[in-house]
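Asks: Dropping the sequence and predicted coords here.
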Amino acid sequence: MADTKPAAEQSGTYAIVEASGTQIWLQPNRYYDIDRLQAEVDDTIKLENVLLVKDGKGTTLGQPYVKEASVSLKVMAHRRGPKVIVYKMRPKKKTRRKNGHRQELTRVMVESISVGGKAIS
């Protein structure tokens, strides 16, 4: 049976980057929802805080960041996450508080992962 996965997924190319105070696993040609970024739709963003890069040749681990590595992202849309209900109640005190929260998100498409100026994906 033939493999129908794209070449990037077959080789297992990915990068772990630091963005918005969190670490995110990114693969090329996939979209992700991350915390809201200050960018317009269709802008290209470059993330420089790359912690790890895995490609067909091997794994490069940064201390703390991989030198000359970057991930290029294209902003697709600004969205809001699902509603989360926060309900606090103190028993026997007749105190109740109900709150809702929707996280502001940015949907981005990973265009390329590059190390040393050369795109590996």
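Replies: Yes, it's here.
Asks: contacts and neighbour counts: CA atoms only from here.
Replies: Will do.
Asks: Can you tell me the closest non-neighbouring residue to residue 45?
Replies: Closest residue to residue 45 apart from its sequence neighbours, by CA to CA, 6 or more residues apart in numbering: residue 73 at 5.1 Å.
Asks: ok, now residue 52?
Replies: residue 61 (4.7 Å).
Asks: That neighbour: neighbour count?
Replies: 16 (other CA atoms under 10 Å).
Asks: Now do the contacts for it.
Replies: Contact analysis of residue 61 by CA atoms under 8 Å, 6 or more residues apart in numbering lists 51-53.
Asks: Just the residues you listed: which are in strands?
Replies: Those of the contacts of residue 61 mapping onto strands are 51-53, per DSSP state E.
Asks: and here's the other structure:
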Amino acid sequence: MNNYAIIDVGGKQLLVEPGRFYDTYRFASIGCKVSSFERKVSVYRVSLICFGSELIVGRPWLNNAMVKIRILHNCFDKKNLIGEIQHKKTGRGRKSGHRQEFVRFVVESICLNGKNLMRV
């Protein structure tokens, strides 16, 4: 794991490597609709880039750095149960919950100052 970057997407920071895919919450800036699958997006909120033995840290973000990603599809997490409501008379209950919606994307390249440092 010599070549990686730390980016901020979906409200959390991810350590990403080129060629791997990741799941995150919906992108607020693009508002992923059904038509946006296989869409290429550039993420400019890059906190850190590690390339070989070189480590470049931003405060809070790196200038002229971006990570190019491609959105694959939507996916769902396992169902989160909110709670179980018990009825007084029958003793039966009902579970309620939701499935968190994720966006799966793959990292294509990591760029710094217009040059591709790492590419798939």
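Replies: Everything's here; your move. Keep in mind it's a predicted model, so treat the numbers as computed, not measured.
Asks: Run a quick neighbour tally on the corresponding residue of the second structure for residue 45 of the first structure.
Replies: Under the alignment (TM-score structural alignment), residue 45 of the first structure pairs with residue 41 in the second structure. A count of nearby residues for residue 41 of the second structure, using other CA under 10 Å, gives 16.
Asks: Next up, the contacts around residue 41 of the second structure.
Replies: Counted by CA under 8 Å, 6+ apart, residue 41 of the second structure has contacts 68-71.
Asks: ok, so of the residues you listed, who is nearest residue 114 of the second structure?
Replies: Nearest to residue 114 of the second structure among the contacts of residue 41 of the second structure is residue 68, at 11.8 Å by CA to CA.
Asks: Identify the residue spatially nearest to that closest one, adjacent ones excluded.
Replies: Looking at residue 68 of the second structure with CA to CA, 6+ apart, the closest residue is residue 42, at 4.5 Å.
Asks: Pick the one among the contacts of residue 61 of the first structure closest to residue 79 of the first structure.
Replies: Nearest to residue 79 of the first structure among the contacts of residue 61 of the first structure, with distances taken as CA to CA, is residue 51, at 26.6 Å.
Asks: Tell me how many other residues crowd the closest residue to the closest one other than its chain neighbours.
Replies: Spatial nearest neighbour of residue 51 of the first structure, chain neighbours left out: residue 65 (4.7 Å); criterion: CA to CA, 6+ apart. Using other CA under 10 Å, residue 65 of the first structure has 17 neighbouring residues.
Asks: From residue 54 of the first structure, how far off is the alignment partner in the first structure of residue 15 of the second structure?
Replies: Residue pairing (TM-score structural alignment): residue 15 of the second structure is matched to residue 25 of the first structure. Distance of residue 25 of the first structure to residue 54 of the first structure, computed by CA to CA, to the nearest Å: 11 Å.
Asks: Overlap in contacts, the two.
Replies: Applying CA under 8 Å, 6+ apart, one finds that residue 25 of the first structure and residue 54 are jointly contacted by 14-15.
Asks: can you give me how far the lengthiest strand in the second structure is from the chain middle?
Replies: Longest strand of the second structure, by residue count under DSSP E: strand 65-86. Relative to the centre of its chain, strand 65-86 of the second structure is centred 10 Å away, using CA atoms, centre = their mean, to the nearest Å.
Asks: Which secondary structure elements does it sit against?
Replies: With contacts taken as 3 or more CA pairs under 8 Å, 6 or more residues apart in numbering; DSSP states H and E, strand 65-86 of the second structure sits against strand 40-43, strand 46-51, strand 93-112.
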